[in-house]
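Chemist: no sequence for this one, just the structure:
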């Protein structure tokens, strides 16, 4: 009896590896490794600050570094309110930051509309001259500015900080870049319907500028909150100190409450971190649509 043979399919040949795909995988792995190392290097000081806020003064600068507090001194987060004017510093800083942010949103968006959507002689020259002030360091005109604020009677008041920071060339530049991405046909149609330029800015352009406004608000709030040199010069009355100046007062001539300074620093960073996490999506969208991306 003849044996029956079944035809079996030949095993598939071994798949060849694509060298380009391998290089892409290696490049991606290297990129992620570099990003993880960079993120760890950036977060290390913050981690050390949080850990130091849970130590006493003698444990903060021990060698080698004690990365985990043993034991954790949670009492620091209670003592900071009793041994300092933390509540007043936070309240003053919050009030100043919100006021400056709202004013910069108004002045920056209003001026940017004029530069982006209106035509008048010398517009481009005026815009370049105004934006050029960004390249001038504040230290170059700090003394004349202080003399001006003193003669106006605003020194040693919060009004000095508000007047100095209510206008910003960067905010005008950021908003102008975004406004130029809005189709001009919308403004032309509104003009035909009889709307004034103020109404067009308020009723049409501003509602479309959410991402750019959120970006400007976040940057302005963070810069105002973290400002140290400005309040140091103008706010000499302890009753109107911001948190940055207040934390400096914990360092005396003969002693320094480093544990409380770290605790106060953690409390001062928390609002900024929360606001940034909540507005991160709008921040990235605003940067991408304002022509500032790399």
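Modeler: Arrived safely, thanks for sending. Every value quoted in this text rests on a predicted model; they were computed, and no experiment measured them. Residues are numbered from 1 along each chain as shown.

Chemist: For the rest of this, base every contact and every neighbour count on C-alpha atoms.
Modeler: Noted.

Chemist: Mind giving me the packing neighbours of the longest helix along the chain?
Modeler: Scanning the chain for the helix with the most residues, using DSSP state H, yields helix 19-52. On a contact count with 3 or more Cα pairs under 8 Å, 6 or more residues apart in numbering; DSSP states H and E, helix 19-52 meets helix 258-289.

Chemist: and the helix it packs on with helix 19-52, angle?
Modeler: For helix 258-289 against helix 19-52, the angle between stretch directions is 150 degrees (axes from the mean of the first three to the mean of the last three Cα atoms, to 10 degrees).

Chemist: The stretch 101-250 of the chain: helices as residue ranges?
Modeler: Using DSSP state H, counting those that start in this stretch, the helices found in the stretch 101-250 of the chain span residues 123-131, 142-151, 158-165, 169-179, 184-192, 197-200, 210-226, 229-234, 243-248.

Chemist: export these to CSV and tack on mean neighbour count and distance to residue 28?
Modeler: Putting these into CSV (neighbours: other Cα atoms under 10 Å; distance: least, Cα to Cα, whole Å) gives the following:
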stretch, mean neighbour count, distance to residue 28
helix 123-131, 13, 38
helix 142-151, 14, 47
helix 158-165, 18, 43
helix 169-179, 23, 32
helix 184-192, 13, 41
helix 197-200, 15, 47
helix 210-226, 21, 30
helix 229-234, 17, 42
helix 243-248, 21, 41
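
Chemist: Turn those into TSV, including distance to residue 14.
Modeler: Output for those, formatted as TSV (distance: least, Cα to Cα, whole Å):
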stretch	distance to residue 14
helix 123-131	62
helix 142-151	72
helix 158-165	68
helix 169-179	54
helix 184-192	59
helix 197-200	66
helix 210-226	51
helix 229-234	67
helix 243-248	65
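
Chemist: so which of those helices gets nearest residue 15?
Modeler: helix 210-226 (48.0 Å; Cα to Cα).

Chemist: Contacts for the closest one next, please.
Modeler: Contacts to helix 210-226, defined as Cα atoms under 8 Å, 6 or more residues apart in numbering, come from residues 93-94, 96-98, 100-102, 104-105, 171, 174-175, 178, 244, 272, 275-276, 279, 282-287, 289-290.

Chemist: okay, pairing it with this:
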């Protein structure tokens, strides 16, 4: 009995330490979550306030008067619908182009052996280290020489592929067993059939992750649309929000209403694809 008591006490002590460490971890996570969510709560609160309450001290988190008409007013009085349409056209088109080009390039680098493959993949990786600012002027000159300024072509095609996407797809496709592809070839399947019937279905998690990243980056893109659009007909939403502020004064409730609406498409895309995205993170963690 005397020898078992210290063991029991040690076990209880260890469990208490584990519970305390878990409690501290949860408190840190909760604090981090609050810090992340707080700006969005403030954005929602401000979008529903009358203008005089925006800079009230102390901060009024709950408006005295709920101004739901801020959303209707900004949509009615400014061309937000056009900016939304342009952003959706550009972001969706660029996302589909990246899914196609990056998956094809990744398949080539992962599953075919040809002279110069390693060198070409190294060049692709090297482009990741080139600052985007150094490529802007040459890329703009090419777009201008092709007559793509103030057009969807100039907004979409320069972003139609990405080195990051090629790297991501290549790394995922190397995990697909070669024996599976060889068996399909023995059964008479063509390479397009193998790519569409085997490779793509087995790459859903990587494709979903890439779709989220590409859509988010292009939905939030500001600098490139600013360079290649001078006509309001082709302005995207981030550019429209910046011009909205400078052209009509700073009506902060309406500005927050536009910013809140601009978040929705990215949130919807993430919610639709989150299952595959989380699965991709889990699989990468297990493999690591």
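Modeler: Structure received. Remember, predicted model here, so these are calculated numbers, not experimental data.

Chemist: Give me the TM-score for this pair.
Modeler: In this superposition the chains share a TM-score of 0.91, using TM-score structural alignment, normalised by the length of structure 2; 282 aligned residues with a Cα RMSD of 2.1 Å.

Chemist: hang on, the earlier thing: mean distance, the longest helix of structure 1 to its aligned residues in structure 2?
Modeler: Here helix 19-52 of structure 1, set against structure 2 after superposition, deviates by a mean of 1.1 Å using mean Cα distance after the TM-score superposition for structure 1.

Chemist: got the buried residues for that helix?
Modeler: Using 16 or more other Cα atoms under 10 Å as the burial criterion, the residues of helix 19-52 of structure 1 that qualify are 48, 49, 50, 51, 52.

Chemist: Give the aligned range of that helix in structure 2.
Modeler: Using TM-score structural alignment, helix 19-52 of structure 1 corresponds to residues 13-46 of structure 2.

Chemist: Also stretch 117-131 of structure 1?
Modeler: Taking TM-score structural alignment, stretch 117-131 of structure 1 hits residues 111-125 over in structure 2.

Chemist: Likewise for stretch 84-100 of structure 1?
Modeler: Residue span in structure 2 matched to stretch 84-100 of structure 1, by TM-score structural alignment: 78-94.

Chemist: What of stretch 187-202 of structure 1?
Modeler: Going by TM-score structural alignment, stretch 187-202 of structure 1 sits over residues 181-196 in structure 2.

Chemist: How about residues contacting the matching stretch?
Modeler: Residues outside stretch 181-196 of structure 2 that contact it (Cα under 8 Å, 6+ apart): 107, 198.

Chemist: For the equivalent of residue 171 of structure 2 over in structure 1, give its distance to residue 153 of structure 1.
Modeler: Residue correspondence to structure 1 (TM-score structural alignment): residue 171 of structure 2 is matched to residue 177. Computed as Cα to Cα, to the nearest Å, the residue 177 of structure 1 to residue 153 of structure 1 distance reads 37 Å.

Chemist: And for residue 42 of structure 1?
Modeler: 42 Å.

Chemist: Please apply the same query to residue 180 of structure 1.
Modeler: Distance from residue 180 of structure 1 to residue 153 of structure 1, by Cα to Cα: 40 Å.

Chemist: These two: which has the busier surroundings?
Modeler: A direct count of neighbours by other Cα atoms under 10 Å for residue 180 of structure 1 and residue 153 places residue 180 higher, at 16 against 12.

Chemist: ok, the residue lying closest to the more buried one once chain neighbours are set aside - contacts?
Modeler: Spatial nearest neighbour of residue 180 of structure 1, excluding adjacent residues (Cα to Cα, 6 or more residues apart in numbering): residue 116 at 6.0 Å. Contact partners of residue 116 of structure 1, counting by Cα under 8 Å, 6+ apart, are 176, 177, 179, 180.

Chemist: Equivalent analysis for residue 123 of structure 2, please.
Modeler: By Cα under 8 Å, 6+ apart, residue 123 of structure 2 has no neighbours at all.

Chemist: Out of the helices of the stretch 101-250 of structure 1, flag the one nearest residue 254 of structure 1.
Modeler: The closest of these to residue 254 of structure 1 is helix 243-248. By Cα to Cα, the value is 13.7 Å.

Chemist: for that closest one, packing partners?
Modeler: The helices and strands touching helix 243-248 of structure 1, judged by 3+ Cα pairs under 8 Å, 6+ apart, are helix 86-117, helix 258-289.

Chemist: Check those for me and report the most buried one.
Modeler: helix 86-117 (a mean of 20; mean count of other Cα atoms under 10 Å).

Chemist: so how far is it from its chain's centroid?
Modeler: Centre-to-centre, helix 86-117 of structure 1 and its host chain are 13 Å apart (Cα atoms, centre = their mean, to the nearest Å).

Chemist: what about that helix, how far off from structure 2?
Modeler: Averaged out, helix 86-117 of structure 1 is 0.8 Å away (mean Cα distance after the TM-score superposition for structure 1).

Chemist: Compute the inter-axis angle for that helix and helix 123-131.
Modeler: If you take the same axes, to 10 degrees, helix 86-117 of structure 1 sits at 160 degrees to helix 123-131.

Chemist: From residue 188 of structure 1, how far out is the match of residue 171 of structure 2?
Modeler: Between residue 177 of structure 1 and residue 188 of structure 1 the distance is 19 Å, computed by Cα to Cα.

Chemist: With residue 160 of structure 1 instead?
Modeler: Taken as Cα to Cα, the span from residue 160 of structure 1 to residue 188 of structure 1 is 40 Å.

Chemist: for residue 157 of structure 1, same thing?
Modeler: 45 Å.

Chemist: residue in structure 1 matching residue 242 of structure 2?
Modeler: By TM-score structural alignment, residue 242 of structure 2 lines up with residue 248 in structure 1.

Chemist: Residue 242 of structure 1 versus that match, what's the distance?
Modeler: Distance from residue 248 of structure 1 to residue 242 of structure 1, by Cα to Cα: 10 Å.
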